[in-house]
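Colleague: predicted model and sequence below, questions to follow.
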Amino acid sequence: MTTRIAVTGAAGRMGKILIEATVKADNTELTAALVRPGSSLVGADAGELAGVGKLGVTLVDNLADVIDTFDAIIDFTTPAATLENAALCARHGKVMVIGTTGFSDTEKDALLAYQSQIPLCLAANYSTGVNLCFKLLETAARVMAADSDIEIVEAHHRHKVDSPSGTALRMGEVIAETTGRDLKKVAVYGREGISDARARDTIGFATVRGGDVVGEHTVMFLADGERVEITHKASSRLAFGNGAVRAAGWLLTQPPALYDMQDVLDLK
């Protein structure tokens, strides 16, 4: 069965990657692509915009106009836009793959309310390798955390506006959940000046921004006499796009609920 996919934010960096990933994947078809309301790109060909050749899919700025043309929507936009799209998709029974970040607690609660109506996949990172790292971190935390200091270092391109990254925060959450800690209480975001000795139960975060780094994450378990490092390096955003497209096809076989990439990859 061919999965008909709509991509929102089609004019953005990630939107173009999602279009490319959809075109390259087996048994998927791009049938709708959306840009922000009033965009001068409305009417242009989505494939030409993404650099994959003409697809015959015209860019539109109103999801309601194309709601009957797709089975799954992949949304890497803004919290406000994603919530608006979710409300419409819930009314029409369309599954959603969501890579949008920066939701407030209130916005996230509003989004999650739709899980009773449609399948939702919400993940901090759609890379297969990163999600494998999440699983490896559970094992490392169980074995190493009691005797180790834990530090998370992440690097991204100069244009990334949030820090630490959502992936780094999720790595911290995985470790905290595995070890029975509350990340909000034990997280340390950067250090400066003179401080007391490091508390063993804290989880440190360090952020690097510069150049065109797609995404690098390293979690260090630093014990006396040895250390274990779990690292993931993304060389292309296509890794995230491929995972999101994979999630879209998988969601179509699932009942309404909230899922993440651990579910998609059968890592739970």
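Modeller: Okay, I see it.
Colleague: when you work out contacts or count neighbours from here on, use the C-alpha atoms and nothing else.
Modeller: Noted.
Colleague: burial count for residue 49?
Modeller: Around residue 49 there are 17 other residues, counting by other Cα atoms under 10 Å.
Colleague: next one: residue 207
Modeller: Neighbours of residue 207 using other Cα under 10 Å come to 17.
Colleague: surely it and residue 161 touch.
Modeller: No. In this structure residue 207 lies outside contact range of residue 161 using Cα atoms under 8 Å: 11.5 Å.
Colleague: the helices in the stretch 51-200 of the chain, which residues?
Modeller: With helices called from DSSP state H, counting those that start in this stretch, the stretch 51-200 of the chain shows them at 79-92, 105-112, 128-144, 166-179, 183-186.
Colleague: buried ones in the shortest one?
Modeller: When you say that, I think you mean helix 183-186. Going by neighbour count (16 or more other Cα atoms under 10 Å), the buried part of helix 183-186 is 183, 186.
Colleague: now do the second one
Modeller: When burial is assessed from 16+ other Cα under 10 Å, helix 105-112 yields the following buried residues: residue 111.
Colleague: got a list of contacts for it?
Modeller: By Cα atoms under 8 Å, 6 or more residues apart in numbering, the list of residues contacting helix 105-112 from outside reads 79, 83, 86, 258.
Colleague: below is an additional structure, to be compared with the one above:
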Amino acid sequence: MNEPTSPVRILVHGASGRMGQSLLRLAGERDDIVVVAAVARSQPAQRVIDGVPYFAGSELSAVPDFDVAIDFSLPEGFDGILSTCLQRGTALVSGTTGIEAHQRAALQAASQNIALLWAANFSLGVAVLTELVERAAAALPGWDCDIVESHHAHKLDAPSGTALALGASAEHGGATPRYASVRAGDIVGEHLVQFTALGERIELVHRASNRDIFARGALHVAARLHGRPAGLYRVRDLLG
């Protein structure tokens, strides 16, 4: 008889942010993971919330043992969690945006020693879309490729990081993407990749209607990154 598998121990870094709160809330839906610590930027008002111990970012050395850290913090907090994972030999899943070139270089170097995954978008549907875009671009040489992304009115960056990632996949397949951005209302996120030739058009679309998909995707890949050999992974590498 097979022995039961122990849950993957998760550290949530950036626990006070929107994504951190979603991760903590949604982790309880899964039996294969357990949150052992939450780390916020400032000193927590309570040390234990719903059974999870909280730590300030300056207290990373004191956090209990964990298998995978999930980081949705700020660029100034990224170095600390990467260093902690390297010191402890644990995996890191990060969706922190705005990291600098030297931090990307540090991420690449760290992948020689631990399993790492950084992504602009943790939707599992977007991961599949990325692969489809690359395949379509390779199969349709010479076709026009346009990427139209729509987000809520308060989103500042344009094109979005997801649109640029889709464009990189299109380029890898041989296409030259063009971009258009829409900022309106409370749109969570929509990405259309369109391939056009004379007399025909293919549209590949992903629409997000709930922000929880990103937290669920991060939990999904964290559970599957545990135990993997050192390297830099993509969401699409951990779908199954």
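Modeller: Looks like it arrived, so ask away. For clarity, every value in this text was computed on a predicted model and none was experimentally measured.
Colleague: what TM-score comes out when they're superposed?
Modeller: The TM-score (TM-score structural alignment, normalised by the length of structure 2) is 0.90; 233 aligned residues with a Cα RMSD of 1.7 Å.
Colleague: by neighbours, which of the contacts of helix 105-112 of structure 1 wins?
Modeller: Within the contacts of helix 105-112 of structure 1, neighbour counts (other Cα under 10 Å) peak at residue 86, which reaches 26 neighbours.
Colleague: counterpart of it in structure 2?
Modeller: Using TM-score structural alignment to pair residues, one finds that residue 86 of structure 1 aligns to residue 82 in structure 2.
Colleague: how far away is that match from residue 237 of structure 2?
Modeller: Distance check for residue 82 of structure 2 against residue 237 of structure 2: by Cα to Cα, to the nearest Å, it reads 21 Å.
Colleague: how near is the residue of structure 2 most remote from its centre to residue 147 of structure 2?
Modeller: The outermost residue of structure 2, judged against the average C-alpha position, is residue 199 (37.4 Å), by Cα atoms, centre = their mean. Using Cα to Cα, we find residue 199 of structure 2 at a distance of 19 Å from residue 147 of structure 2.
Colleague: need the contact list for residue 214 of structure 1.
Modeller: Going by Cα under 8 Å, 6+ apart, residue 214 of structure 1 touches 156, 157, 234, 235, 236, 237.
Colleague: which of these sits closest to residue 50 of structure 1?
Modeller: Set against residue 50 of structure 1, the nearest of the contacts of residue 214 of structure 1 by Cα to Cα is residue 237 (13.3 Å).
Colleague: neighbours of the closest one, how many?
Modeller: 17.
Colleague: check residue 64 of structure 2 too.
Modeller: Using other Cα under 10 Å, residue 64 of structure 2 has 11 other residues around it.
Colleague: now do residue 2 of structure 1
Modeller: 10.
Colleague: ok, now how distant is the aligned partner of it in structure 2 from residue 48 of structure 2?
Modeller: Alignment note: residue 2 of structure 1 maps to residue 7 in structure 2; criterion TM-score structural alignment. Going from residue 7 of structure 2 to residue 48 of structure 2 by Cα to Cα gives 20 Å.
Colleague: circling back: what about the contacts of residue 214 of structure 1, which are in strands?
Modeller: When these are checked against strands (DSSP state E), the matches are 156, 234.
Colleague: so which of the contacts of residue 214 of structure 1 persist in structure 2?
Modeller: Counting by both residues aligned by TM-score structural alignment, their matches' Cα atoms under 8 Å, structure 2 reproduces these contacts from the contacts of residue 214 of structure 1: 156, 157, 234, 235, 236, 237.
Colleague: in PyMOL, how would I select just the buried ones from those?
Modeller: Selection of the buried residues among these in PyMOL, burial being defined by 16+ other Cα under 10 Å:
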select buried, resi 156+234+237
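Colleague: distance to residue 146 of structure 1 for the kept ones among the contacts of residue 214 of structure 1 - can I get that in TSV?
Modeller: What follows is these, written out as TSV (distance: Cα to Cα, whole Å):
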residue	distance to residue 146 of structure 1
156	30
157	34
234	30
235	33
236	35
237	35
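Colleague: isn't the match of residue 86 of structure 1 right next to residue 92, touching?
Modeller: Yes. Using Cα under 8 Å, residue 82 of structure 2 makes contact with residue 92 at a distance of 7.3 Å.
Colleague: three-state assignment of residue 221 of structure 1?
Modeller: Put simply, residue 221 of structure 1 is strand when judged by DSSP: H, G, I helix; E, B strand; the rest coil.
Colleague: tell me the counterpart of it in structure 2.
Modeller: Using TM-score structural alignment, residue 221 of structure 1 sits opposite residue 195 in structure 2.
Colleague: over to residue 143 of structure 1?
Modeller: Match for residue 143 of structure 1 (TM-score structural alignment): residue 139.
Colleague: now its match: how far from residue 155 of structure 2?
Modeller: 33 Å.
Colleague: what's the answer for residue 76 of structure 2, then?
Modeller: Distance, residue 76 of structure 2 to residue 155 of structure 2, using Cα to Cα: 21 Å.
Colleague: show me what contacts the nearest residue in space to residue 138 of structure 2 that is not next to it in sequence?
Modeller: In space, and not counting its chain neighbours, residue 138 of structure 2 is closest to residue 173: 4.3 Å by Cα to Cα, 6 or more residues apart in numbering. Residue 173 of structure 2 is in contact with 133, 134, 135, 136, 137, 138, counting by Cα under 8 Å, 6+ apart.
Colleague: which of the residues you listed line up with contacts in structure 1?
Modeller: Shared with structure 1 under both residues aligned by TM-score structural alignment, their matches' Cα under 8 Å, the contacts from the contacts of residue 173 of structure 2 are 134, 137, 138.
Colleague: now that we have those, which one has the most neighbours?
Modeller: With neighbours taken as other Cα under 10 Å, the top of these is residue 137, carrying 23 neighbours.
Colleague: what about that residue, distance to residue 222 of structure 2?
Modeller: Taking Cα to Cα as the measure, residue 137 of structure 2 falls 30 Å from residue 222 of structure 2.
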